[in-house]
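Student: A predicted structure for the sequence below; I have some questions about it.
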Amino acid sequence: MRIEVHGTVQGVGFRPFVYRLATGLGLRGEVHNAGGHVVVRAAGPAVAVDEFLTRLTGEAPGQSAVDRVVVTRESGSPDGSDATRGRFTIRASTDERSGPRELPPDLATCDACLRELFDPADRRFRYPFLNCTGCGPRATIVGDLPYDRARTAMRGFPMCGPCAAEYRDPANRRFHAEPTACPDCGPRLRWSTDRVADALAAAEAVIAAGGLVAVKGIGGYQLVCAADAHETVQRLRTAKHRPRKPFAVMVRDLAVARTLGDVGPHAESALRSTARPIVLVPRHPGAPVAGAVAPGLAELGVFLPYSPLHHLLLTDLDRPLVVTSGNRTDEPIAITDDHADAVLGPFVDGILFHERPIWSRYDDSVVRVVAEHPRVLRRARGHSPAPMPLPASAPAPLLAVGAQLKNTVTLGIGGRAVTGPHLGDLSDVGTLAAFEESIAALSGLHAVTPEVVAHDLHPGYLSTQHARRWWSARDRIGVQHHHAHVAATAAEHGVAGPFLGLAYDGFGLGDDGTLWGGELLLCDYTRYRRLARFATAPLPGGEAAVRGPARMALGYLFGAENRLPDHVTEDHGLLARLGDRQVTLVRRMIEADVNCPRASSAGRLFDAVAALLGLCDEATYEGEAAVLLEAAAARGGPSTPLRWRLGRRAGLWVYDPAPTLVDVITADGPVETVARRFHRTVTEVSVAMVTECARQTGVRTVCLGGGVFQNQLLAGELTTALAGQDLEVHLGALVPVNDGGVSYGQAAVAAATLREG
């Protein structure tokens, strides 16, 4: 038999698995990597070959994902092949092109390697770069497929005799482990000065003394300090220009994680996964970390070591560490030594370099448990570039370039989509360059040239401008922002028919030229119809209102679609906090309709309520006001909703938040209680809109999308309430509901559109 195995079958120990399986069954033949798949030729008794085919997929390595097996019966074996010599071998790779290529994400250090790392009798004792076929770097070091050492960042490190012997030994778990190395032949650490003999010890001494160190990691440089060193954490904030956005904390093991926060079973499964993401967990009041790590928040981002170097640092220092991306806020992570030295060197106390190049930039993934399921908020190391399904097989390779914020790009090949790692805000020059590099890297790795590009409708997005610059009009597919959000959720969950898409986010350009953001759509993958929306309010100063929740609150007070009573707006404490000059200026802008675009935005409504409750007047990072509002609501306990009104306007159901805001302003009781009541209100409004439109359309499947659904409290209550109405509800799990999932949604829409012709 000639057997082609397609899927994620390179870089996961698949060839060694095939070798052991075939030899155990007494088969003759060979296996090799070919382009992006694996080819097996096997000969032997029919019963043995049949068992081989059954076990080939049923017992495949845990990190593999077999999508398709193509079996062809051969009448005989060419002269001189291994099939005629009575044995089974692993043959040199070839560059055959058949079907899509797939590359696994980086894999966290496995238990077997971890035992070796801390075994004084092992030759790899305390070696920071040990790995095997079941763990180690993959996406960050691969330059091309098929997956062989010569095509990885390890090509500059020839294996020593013992490593080569393990590599050739079928009984060894490093049999054909391409990145394998040891202290005698592999990469080494280097401290800022070459005069230090023990680079790791030098870095650990600085951290232990309260210093700040840059460490070259798997997918980029990281900044590391003790999590309980308050002054150092504040210094880190100043250096990164990051006043309040929380930092992640790396801990030695689950036991330490439980001293910091409430690690439930779903959070534990995410923490222990081979992706090793940052997981947001409820914070214990007495958690032994500096208050500056996550100021004002009820959660901590916690993660476990995922590389041998991290394990050594956490074990030796025996304390939680702040481990954050090696960059200034909104800039791409440093991946080269020269860049790290130039950008990070001036504000750290030393840099821990190493000799293995980083070929692809990957930040850490972020996960939050929402509605009793781990949900990816940032899809990066450990998750990307694992493929996702498309709702239709694209007849031509396509590229989806995503949104402006939390940008990712997605490549669509046939029925599969490959989303690159999280990039960030394209307004930064460095991130824009990384965006273009990511497109080139994805296209090159998968050996395709995209023929069609999908992009957002907003002409101001740099991703849209990129598409318009390099593709002709006939090769471009514009995808409405919120259609992309809900299509991403639908495609991930394999929704086939029409669905109701509930899209809540900051805002995106609607097809009528206005800004949308609180929408209920009737969709399939190629078209949509708007059924309901939030009432509009002006954004005074445009982007200034996004950065300033207090301005957004003034937009609702003085310019909501249904005006609030004057006696309520004139006496609010927000006006006194802002001062007469700013209030008068913003009010005149609204009355004159000068630079005050209107938006039907759920996200901006959350911002306004946060400002009205005194939680956040100026946001220092995207979503800060909503995060603080949710944190307050989580402390509020169960409560009754505020008033709300749902009516018809121009053929749409419209939620009027004016009664809600009046209650926010005039309600007695703690801020936390009002915040919780507001969340309860949005849940009730949403259920009312969805159930009424489900009754009218007969569509019972609901897909939620948009950054507002990162909100654990809202998404949890809403999914439960909708399910209670006998509706089928879906929320993104492996694909972020925020703008990080927009490119995947664009690819889903574009693939279906191309399939329809």
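Tutor: Thanks, I have the structure now. Small disclaimer: the values here were computed from a predicted structure and weren't measured. Residues are numbered from 1 along each chain as shown.
Student: can we go C-alpha only for contacts and neighbour counts from here?
Tutor: Will do.
Student: how many other residues sit next to residue 543?
Tutor: A total of 12 residues lie near residue 543 under the criterion other Cα atoms under 10 Å.
Student: now do the one 4 residues further on
Tutor: Residues within reach of residue 547, counting by other Cα under 10 Å, total 21.
Student: Please compare the first structure with the one that follows:
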Amino acid sequence: MDDSVRKRVRVAGIVQGVGFRPFVYSLATDLGLSGHVGNDVHGVFIEVAGAAPEVRQFLRRLREEAPPLADVARISVTDAAGPPEAGFRIVESDAAGQRATMIASDAATCADCADEIADPGDRRFGYPFTNCTNCGPRFTIVRDVPYDRPNTTMSGFALCPRCEEEYHDPANRRFHAQPVCCPDCGPRLRFTDRDGLPRQGDPLEEAAAALTRGEVIAVKGLGGYHLAVDATSGDAAAMLRKRKHREDKPFAVMVASVDQARALCSIDDAEQALLTSRHRPIVLLDRLPGAPIAPGVAPGNRQLGVLLPYTPLHHLLLRRFPHPIVLTSGNISDEPIAYLDDDALEQLGEVATAFLAHDRPIHIRTDDSVTRVFDGRPMLVRRSRGYVPEPVVLPWSFPRPVLACGAELKNTFAVGKDEHVIPSHHIGDLENYATLRSFTSGIAHFQQLFDIEPQVVAHDLHPEYLSTKYAVALDDVELIGVQHHHAHIASCLADNGEQGPVLGVAFDGTGYGTDGSIWGGEFLVADLTGFRRLGHLEAVPLPGATTAIKQPWRTAVSYLAESDLLRADLEVLQRNPKWTEVAALARDGHHAPPASSAGRLFDAVAAIVGVRDAINYEGQAAIELEQLAADGEPGCYPVSISGGPVLRVRGADLVRSVVEDLRAATPVPVIAARFHNGLAAAVVEVCVRLRQSTGIGTAALSGGVFQNVLLLRRVVEMLRRKDFRVLLHSQVPANDGGISLGQAAIAGALCRQRL
């Protein structure tokens, strides 16, 4: 035929392990085209030949009709020579060369697989490891690329004849699905006691019975073990808290369906879409009055973290147990989630009475992701299972491969190569050996998986962070130290595909400043290559330094002293009789470093109004102050802003107003709301003044304090009324979990600047 053409096609992005080759095969055969498709270290390669109109249609539909788990980043097409092949086929993978392909994240059970495990007539009825090309484990089981079964933890499970037939049948949705299996050839479930000895009976029935008896059970998920109890049982929740050493931090709750979630929380369309997405994160939802959840599950919290089942095992367990269940990370507080079977028995044996486990190995531990909806779109609080290792795609490239080591708390690391930054799964707080080992092993896995040998390593300026010490100990790399709050704003820029400059508002707990002091309430003019500090909260001493972070009443004493309000009649001082010693510590400056931290300002106010004098987890006092704030309160405390060229926001003014309202017997929820409103107004006023002096009309908001939805909403609404363009996070968290993206973006920009 005169109009016959032959094309060579390369597809890059997340195109392995998502059914892309079967999709290409079906599309080509439907159009009567010949050729082949295969995987290699770059992605998917295709040669296709046939009539020109059909080839054009093939190329158009290649992107438009890609499988649901695919993310096509780029399609390149060149002419190919030679005679057409006979028919169309899937060819062997090519593992040669430098790896450049992306790996898919783990995906929640699809509707088809959910139907199969519920159908008594299906051969996978009740099978807890059912999956297909549209769902199931990916990142947590892959050892290497190309993404083929021998390179996953499924390599030890030989396919039975029926699964083999499905795997090689182009018309079957399990065609070349690497984790495919069934009850005859796949992993098996087991239910054991805390010593690993099998319990008699059906594992799922026995697990449901144990939950009914109020026991704590450990459940092996996609990326590690969880601890589960009946979420309606106060005794069970209290026992879990005591054994896990988690005093107050809210637990997540897994429910069987959206309808069950609606019985607990109000859910709008955007929240439902997030709940039911393939990511299946924990979604923070507003709790309904009288929701049948034990108070100890989320004490003092107006929200619940809710998630739906995301594996067949979860679906099957919740069909046997009638109530929502607490499903929290399988660890002792501050340690990484357990993911190896022997380690889980050792670490969780004092917490769980029984283990619902299986023999499919987990290669890389991955916690659940945590999200909420803000302004109609998802906002991540913790980015992990279901999202990692999806890349953040930038509109520019890295001249040299980059490793960004992240922060100390809520650590993630990231690798940068070509136009991609790949942030890691949530590592945790780098404060012990177990978490540091998870950090270093994760970096080694990413370097292998994505074939990256870093030439440039970005790290925080704080010399005592374990992530910094890791970086400076590396050989033959260029080190780039990145100031913490610059990294926050750069993270927000990269999250939005922008380079700046912007007016950056970076509010968090603590970060090492360029002057050696503690920063945390910063107004920066920043782009990806540098920043200027043009404003900040006035610094106050932190009496006892890190002790003040854990005991907010100490920071309250410092702020009261700054406001000349140290009066013995204040209840916060009466509750803490050592306040005179702490005040002296603040005055003489010994062991009381100055801090401009917004997080510590929230702590001080929380202690003064009686919310909390000491915390059990990071940000607790500020979170509880936000939860307490009255809805719709219009009052706003005044704040003075002075100085120039660097503006200073006097947080002590807010404290003075708080104390005055307390003495006037104003209800604490009203005080909390007025404090939030006053701080938000001060943020906007500083941005207005800086726009006048710089001409910059775009504001970027980042830092853990901006996970406070009340403050964030007030700031965003007022900035927009002042005609600011506002950049927020969506692909990575605003907290320190997003720092690694910012570090990588800065390192890449500095490398480009030298070209």
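Tutor: Good, I have the coordinates. Just so it is clear, the model here is predicted, and its values are computed rather than measured.
Student: Show me the helices in the stretch 651-755 of the second structure, by range?
Tutor: 651-663, 668-694, 709-721, 739-753 (DSSP state H, counting those that start in this stretch).
Student: and the second one, what other elements does it pack with?
Tutor: Contacts defined by 3 or more Cα pairs under 8 Å, 6 or more residues apart in numbering; DSSP states H and E place helix 668-694 of the second structure against strand 502-512, helix 620-628, helix 651-663, helix 709-721.
Student: Serialize the ones you listed to TSV and add fields for mean neighbour count and distance to residue 593 of the second structure.
Tutor: Formatted as TSV, these follow (neighbours: other Cα atoms under 10 Å; distance: least, Cα to Cα, whole Å):
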stretch	mean neighbour count	distance to residue 593 of the second structure
strand 502-512	27	11
helix 620-628	22	21
helix 651-663	20	17
helix 709-721	17	27
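Student: Residue 109 of the second structure is nearest to which of these?
Tutor: helix 709-721 (30.9 Å; Cα to Cα).
Student: In the first structure, which residue range corresponds to that closest one?
Tutor: Aligned using TM-score structural alignment, helix 709-721 of the second structure spans residues 712-724 in the first structure.
Student: can you check stretch 417-426 of the second structure too?
Tutor: So stretch 417-426 of the second structure sits over residues 413-422 in the first structure, by TM-score structural alignment.
Student: what's the matching stretch in contact with?
Tutor: With Cα atoms under 8 Å, 6 or more residues apart in numbering as the test, stretch 413-422 of the first structure has contacts from 100, 361-363, 378-381, 384-398, 406-412, 438, 442, 740, 743-744, 747.
Student: Check stretch 143-150 of the first structure too.
Tutor: 10-11, 33-37, 93-95, 101, 151-153, 155, 178-179, 359, 444-445.
Student: same question, stretch 613-630 of the second structure
Tutor: Outside stretch 613-630 of the second structure, the residues within contact range by Cα under 8 Å, 6+ apart are 246-249, 300-302, 550-553, 572, 599, 602-603, 606-607, 611-612, 668-673, 708, 710.
Student: go with 7 Å
Tutor: With Cα atoms under 7 Å, 6 or more residues apart in numbering as the test, stretch 613-630 of the second structure has contacts from 247-249, 301-302, 550-553, 602-603, 606-607, 611-612, 669-670, 672-673, 708, 710.
Student: swap in stretch 521-535 of the second structure?
Tutor: Contacts with stretch 521-535 of the second structure, where a contact means Cα under 7 Å, 6+ apart, come from 486, 490, 499-508, 536-537, 596-598, 645-648, 745-746, 749-750.
Student: repeat for stretch 279-294 of the first structure
Tutor: Counting by Cα under 7 Å, 6+ apart, stretch 279-294 of the first structure makes contact with 227-230, 233-234, 245-247, 259-263, 267, 271, 298-303, 366-368, all of which sit outside it.
Student: Stretch 51-70 of the first structure now?
Tutor: Residues from elsewhere that reach stretch 51-70 of the first structure, judged by Cα under 7 Å, 6+ apart: 3, 4, 5, 6, 7, 8, 9, 12, 13, 14, 22.
Student: Residue in the first structure paired with residue 609 of the second structure?
Tutor: For residue 609 of the second structure, the aligned residue in the first structure is residue 613 (criterion: TM-score structural alignment).
Student: how far away is its match from residue 676 of the first structure?
Tutor: Counting by Cα to Cα, to the nearest Å, the separation of residue 613 of the first structure from residue 676 of the first structure is 12 Å.
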